[in-house]
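[1] Dropping a prediction and its sequence here:
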Amino acid sequence: MSHYSLLALSLLAQGTATDLGDGLLTVLPMDEFVPPVSDASSDLSLARIVEEVLDTLPTVDDFQPQFSQSNQVAQLSLDRPANLLPVMPQPATSAAAVEWRPVSGKQLYQQRLAALKEGKIYTRLSVNSFADRWTKAIEQPTHQQWQWLLELEAKAIASGQGKNRLNVLVGDSLSVWFPHDQLPPGKLWLNQSVSGEATRHILQRLHFFNSTQPDRIFVLAGINDLRQGVSNQVIIQNWRTMVETLRHKHPNSEIILQSLLPTRLEAIGNQRIRYLNGHLAAIAHQEGATYLDLYSQFTDDQGNLDRNLTTDGIHLSRQGYSIWQQALHEYENPQLLDRGYHAIEIEGAIRG
């Protein structure tokens, strides 16, 4: 059966709740799979095409996560209701299994695109799915193509969600590379993140998933603003606008503002990050959102990002993602919450 015949299998034909355990989605129009023009010989240059999307291009870093083979992924045994989605298989912990997954932007893009062409969503598949499509990926996707992919995935989820519960990740490269086999089970997950984007870029694409019905929206944004010299005032205002926009479009969704993580980069001071996190916590309090304090879980004795949790001083190692995974699991399962990830004294945080 061809890719496009599989796409014609609509899971909502009966109008009942769907079991998306195999990642299968409802039908999408064929013309949805025509990517944005990336040929330099086109009438419009690539630069002009991208400029139509954003006033200024973010610096998109083709980050390749360097997962240490010695870092073991936290294995959690969680009791979950069985009336929704089946629990995904536990990820293998062998060195070969850890390596057999996309490790570059072009590989991840091709894997996610291949899943869509088969009528599936990559977050419901094994990490090595469609390896024959992505292992030989050559062309680096443009920023516009990444945004197109996110919009297409959001449309697919909106069409095939049914009565299944949904969580959304919104952010930059830190969220892009969250290993989807470590996401809490029992729900659909939609990853709406693009490497290199600052808060102003994320604001411009929040409408991509307007038609979805998330239970929770997890936001982690702002580190690229610091790298690009954006002022505190602009970052804080963009965060507030982000929450207001999401609240307006998703009134029944819980919005979780995740704190900025510490870094090991001299150019990005952790004192400034703590100051901004205090304001982020205040915004969450004022706007009826939730503040999830990840920062304190990633610091060493000097207040910097623990060297064991990072590959380059800012991006996370596999061990780093295990810490984040634990935070999400405990947040999704309050009975496990014993470390106070989302508890913070707002006034003290603002003082930094």
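    Yes, it's here.

[2] From here on, just use CA atoms for contacts and neighbour counts.
    Fine.

[3] ok, residue 132 to residue 329 distance?
    Residue 132 sits 32 Å away from residue 329, going by CA to CA, to the nearest Å.

[4] Which one's more surrounded, those two?
    Applying other CA atoms under 10 Å to residue 132 and residue 329 shows that residue 329 carries more neighbours, namely 19 against 11.

[5] Within the helices and strands, which one has the more buried one?
    helix 318-332 (DSSP states H and E).

[6] buried stuff in the strand or helix carrying residue 97?
    Using DSSP H and E, residue 97 sits in helix 95-99. Residues of helix 95-99 classed as buried: residue 98 (neighbour count, 16 or more other CA atoms under 10 Å).

[7] Please apply the same query to stretch 271-283.
    Within stretch 271-283, the residues that count as buried by 16+ other CA under 10 Å are 273-283.

[8] In helices only, show me those residues.
    If you go by DSSP state H, the buried residues of stretch 271-283 have 273-283 in helices.

[9] can you list these in a markdown table and add distance to residue 178?
    Output for those, formatted as a markdown table (distance: CA to CA, whole Å):
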| residue | distance to residue 178 |
| --- | --- |
| 273 | 21 |
| 274 | 23 |
| 275 | 25 |
| 276 | 23 |
| 277 | 21 |
| 278 | 24 |
| 279 | 25 |
| 280 | 22 |
| 281 | 23 |
| 282 | 26 |
| 283 | 25 |
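
[10] which two from these end up farthest apart in space?
    The span of those, defined through CA to CA, is set by 273 and 283 at 15.1 Å.

[11] hang on, residue 281 packs against residue 287?
    No: assessed by CA atoms under 8 Å, residue 281 is found out of contact with residue 287, at 10.0 Å.

[12] in what helix or strand does residue 4 lie?
    Using DSSP H and E, residue 4 sits in helix 3-7.

[13] List the buried residues for the helix or strand just after that helix?
    Counting by DSSP H and E, the next helix or strand C-terminal to helix 3-7 is helix 46-53. By neighbour count with 16+ other CA under 10 Å, helix 46-53 contains the buried residues 46, 49-50.

[14] then this one, side by side with the first:
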Amino acid sequence: MIRILILAFGLFIAGNGLNAQAVKWDSTYRPPKYKESIDRFNAEPISANEYIFLGNSITASTNWSRLLGLPQAKNRGISGDITFGVLERLQEVIDRKPAKVFVLIGINDIARNIENSLIVANYQKIVSRIRKGSPKTQIYFSTLLPVNASFGKLKNHMGKDDRILYLNEQIKKLVARNVTVIDLYPHFLDENKHLKAELTKDGLHLNPEGYKLWAEILNNGGYLK
């Protein structure tokens, strides 16, 4: 339905000769391994006092249990996922009644031209649904990481620093909903306000040093206690 509306809007503009260009986006997009990942998550036994890390490939690309030395840390990252995908699979997380949920999501929404207002609304829905379904779960929302275009890769994710900054400001407002905000962004910045080259393998995804810094932020901030 949304896809049809967007295409119709584009045709409306073209048909009326307006000097504007419709930005196409698709809330129904799901990554190739989305269903496979969910099936694997659902098959995983529920344990007590779980710490769930929820997000996209930046979350998916490390072993949180090993990184943090916490057997109860569970990875719920799916490469390529967007906020709509997180909402679609959120019930599995809620049903586990985890002690903590750490969320980092939104950079793929930006790359897919999903509007800021919709991303923010989805952030709020994620929080509301966890609050309603698992009231005792502590929610931690991380700000989006910077990117670095000098690698010449992942061009859809680059050149949108203003959007990252805007969404990070909106994430910080989630504190009003009794959410703990973890401001990762400044820790990863270089002098040119880009993702530090030594912390990434392609300008977006982190390398082992990047994850080591992330772990230090979580430990030093007391978020894992």
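    Arrived safely, thanks for sending. Remember, it's a predicted structure, so these values are computed and weren't measured experimentally.

[15] one step back: so how far does the helix holding residue 329 of structure 1 sit from its counterpart in structure 2?
    Overlaying structure 2 shows helix 318-332 of structure 1 at a mean distance of 1.4 Å from the equivalent residues (mean CA distance after the TM-score superposition for structure 1).

[16] Summarise which helices and strands that helix is packed against.
    If you count contacts as 3 or more CA pairs under 8 Å, 6 or more residues apart in numbering; DSSP states H and E, helix 318-332 of structure 1 packs onto helix 295-298.

[17] which residues touch the helix it packs on?
    Helix 295-298 of structure 1 is contacted from outside by 259-262, 304-306, 309, 320, 323, using CA atoms under 8 Å, 6 or more residues apart in numbering.

[18] What residues sit buried inside it?
    Using 16+ other CA under 10 Å as the test for burial, helix 295-298 of structure 1 gives 295, 297-298.

[19] Pull the number of nearby residues for residue 43 of structure 2.
    Residues within reach of residue 43 of structure 2, counting by other CA under 10 Å, total 9.

[20] Please report how far it lies from residue 225 of structure 2.
    Residue 43 of structure 2 is 27 Å from residue 225 of structure 2, where distance means CA to CA.

[21] How about residue 39 of structure 2?
    30 Å.

[22] So for these two, which sits in the more crowded spot?
    Neighbour count, other CA under 10 Å: between residue 39 of structure 2 and residue 225, residue 39 has more, with 11 against 6.

[23] What lines up with that one in structure 1?
    For residue 39 of structure 2, the aligned residue in structure 1 is residue 148 (criterion: TM-score structural alignment).

[24] can you give me the strands for the stretch 151-300 of structure 1?
    Secondary structure of the stretch 151-300 of structure 1 (DSSP state E, counting those that start in this stretch): strands located at 166-171, 188-193, 216-220, 254-258, 290-292.

[25] How far off centre is stretch 98-113 of structure 2?
    Centroid separation between stretch 98-113 of structure 2 and its chain, computed with CA atoms, centre = their mean, to the nearest Å, is 1 Å.

[26] By neighbour count, which bits of the helix holding residue 4 of structure 1 are buried? Give me those.
    Residues of helix 3-7 of structure 1 classed as buried: 6-7 (neighbour count, 16+ other CA under 10 Å).

[27] about what we covered before: so where in structure 2 does the helix holding residue 97 of structure 1 end up aligned?
    Counting by TM-score structural alignment, helix 95-99 of structure 1 has no counterpart in structure 2.

[28] ok, back up a step: for the helix holding residue 4 of structure 1, name the packing helices and strands.
    On a contact count with 3+ CA pairs under 8 Å, 6+ apart, helix 3-7 of structure 1 meets helix 105-117.

[29] distance of the closest residue to residue 351 of structure 1 other than its chain neighbours from residue 302 of structure 1?
    Nearest residue to residue 351 of structure 1, sequence neighbours excluded (CA to CA, 6 or more residues apart in numbering): residue 275, at 6.6 Å. Shown here: residue 275 of structure 1 relative to residue 302 of structure 1, a distance of 17 Å by CA to CA.

[30] Endpoint to endpoint, stretch 57-76 of structure 2 covers what distance?
    One end of stretch 57-76 of structure 2 sits 10 Å from the other (CA to CA).

[31] Stretch 136-148 of structure 2 now?
    Length of stretch 136-148 of structure 2, first residue to last, CA to CA: 38 Å.

[32] whereabouts in structure 1 does that stretch align?
    Under TM-score structural alignment, the match for stretch 136-148 of structure 2 is residues 252-264.

[33] From the structure, what's the count of residues near the aligned residue in structure 1 for residue 205 of structure 2?
    Counting by TM-score structural alignment, residue 205 of structure 2 corresponds to residue 315 in structure 1. Using other CA under 10 Å, residue 315 of structure 1 has 22 neighbouring residues.

[34] Grab the nearest non-local neighbour of residue 315 of structure 1.
    Here the residue nearest residue 315 of structure 1, using CA to CA, 6+ apart, is residue 174, at 6.3 Å.

[35] Aligned to that neighbour, what sits in structure 2?
    Here residue 174 of structure 1 is matched to residue 58 in structure 2, going by TM-score structural alignment.

[36] any idea how far that match is from residue 209 of structure 2?
    Residue 58 of structure 2 is 13 Å from residue 209 of structure 2, where distance means CA to CA.

[37] Kindly report the same for residue 92 of structure 2.
    Distance of residue 92 of structure 2 to residue 209 of structure 2, computed by CA to CA: 31 Å.

[38] what's the answer for residue 98 of structure 2, then?
    Relative to residue 209 of structure 2, residue 98 of structure 2 is positioned 28 Å away (CA to CA).

[39] Give the residue from those two that has the larger number of neighbours.
    Per other CA under 10 Å, whichever of residue 98 of structure 2 and residue 209 has more neighbours is residue 98, with 25 against 12.

[40] Give the other helices and strands that the helix ranked longest in structure 2 contacts.
    Scanning structure 2 for the helix with the most residues, using DSSP H, yields helix 116-133. The helices and strands touching helix 116-133 of structure 2, judged by 3+ CA pairs under 8 Å, 6+ apart, are helix 83-95, helix 161-172.
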